[in-house]
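*Asks:* sequence-free structure coming up:
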């Protein structure tokens, strides 16, 4: 039984649509690699990779230390599950949620102090920079990170 052109077209369309992902998750604009800049010295300190979890929250992990004070430093001052673990590879941003054009509700760890702060983030300059703040009560300190 010969196939008609319309039947062939249907098979081609079906094949094309079956090759597409069922549901492509949109990447969050804050996802990617960021060079952290020390707010006091202005020097680049590390590269942090921000990713979005299945639940929609963002987390950030140090993937490279640019000028470590010693080889393979660990978070000796940490008081949680990160205590004594290597800083390279460590998750320092946890539970950050989109909040309009910014992010909030998460925490950030400052490994050299071992302290965890409430955090918020905001994309700047069309997504080329990220302002990251760590807060205690109403006092916040910010750094501006640069997209890699």
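*Replies:* The structure has been received and is ready for your questions. Note that the structure is a prediction, hence the values are computed from the model and not measured.

*Asks:* could you use CA atoms for every contact and neighbour count after this?
*Replies:* Noted.

*Asks:* the strands in the chain, which residues?
*Replies:* 32-37, 44-52, 58-65, 91-99, 102-110, 115-124, 129-136, 139-147 (DSSP state E).

*Asks:* and the longest one with strand 129-136, angle?
*Replies:* It stands for strand 115-124. Orientation check (axes from the mean of the first three to the mean of the last three C-alpha atoms, to 10 degrees): strand 115-124 against strand 129-136 gives 150 degrees.

*Asks:* what lies in contact with strand 115-124?
*Replies:* 30, 77-79, 96, 101-110, 129-136 (C-alpha atoms under 8 Å, 6 or more residues apart in numbering).

*Asks:* can I get the buried part of those residues as one ChimeraX selection?
*Replies:* Selecting only the buried entries of the contacts of strand 115-124 in ChimeraX, with 16 or more other C-alpha atoms under 10 Å as the criterion:
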select :30,78,96,102,103,104,106,107,108,109,110,129,130,131,132,133,134,135
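
*Asks:* got another one to weigh against that:
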């Protein structure tokens, strides 16, 4: 009788112990964030089923002023887009504690794989990667 009870209880105990481990969800990243270089504010908000970020405001005017265009874009058809309002974070979806998507750098015209995560109430860690090589920046919440 005891071995049968042990066989019945063991799977239940395993299921209960696994159920007690909560999966960590990615913290919300929506809001206005000052870039690491302190030259602009990025507005992060939902866009469809994902989260995206656009250039909301310049803190340091670009060389051509507030009407600056996306002149470094490798796609000639996109070079006439204004930087103000330009999407630079696209397709971010929650993946555990992180958000994964793509980041566009208008200064270089390059797009990178990206991971973002909250590091407290007022800090956002933004990582851009090419292959195994990544660079991390810290953005601060606009107060």
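*Replies:* Perfect, I can see it now. Note that the coordinates shown come from a computational prediction; the quantities given were computed from them, not determined experimentally.

*Asks:* what's the TM between chain one and chain two?
*Replies:* Aligned and superposed, the two chains score 0.74 in TM-score terms (TM-score structural alignment, normalised by the length of structure 2); 113 aligned residues with a C-alpha RMSD of 1.5 Å.

*Asks:* follow-up on the earlier one: for residue 11 of structure 1, which of the strands of structure 1 is the nearest?
*Replies:* Of all those, it is strand 44-52 that lies closest to residue 11 of structure 1, at 36.1 Å by C-alpha to C-alpha.

*Asks:* show me what that closest one is packed against.
*Replies:* Contact partners of strand 44-52 of structure 1 among helices and strands, from 3 or more C-alpha pairs under 8 Å, 6 or more residues apart in numbering; DSSP states H and E: strand 32-37, strand 58-65.

*Asks:* and of those, who's closest to residue 51 of structure 1?
*Replies:* strand 58-65 (5.6 Å).

*Asks:* turn the strands of structure 1 into CSV, columns for distance to residue 17 of structure 1.
*Replies:* Shown next, in CSV, are the strands of structure 1 (distance: least, C-alpha to C-alpha, whole Å):
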stretch, distance to residue 17 of structure 1
strand 32-37, 29
strand 44-52, 26
strand 58-65, 31
strand 91-99, 31
strand 102-110, 35
strand 115-124, 35
strand 129-136, 37
strand 139-147, 34
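
*Asks:* of all the ones you listed, which one is nearest residue 6 of structure 1?
*Replies:* strand 44-52 (42.6 Å).

*Asks:* which other residues reach the closest one?
*Replies:* 27-28, 30-38, 58-68.

*Asks:* ok, now which ones touch the aligned residue in structure 2 for residue 83 of structure 1?
*Replies:* By TM-score structural alignment, residue 83 of structure 1 lines up with residue 79 in structure 2. Residue 79 of structure 2 makes contact with 69, 70, 71, 72, 73, according to C-alpha under 8 Å, 6+ apart.

*Asks:* for residue 8 of structure 2, state which of the residues you listed is nearest.
*Replies:* residue 73 (62.9 Å).
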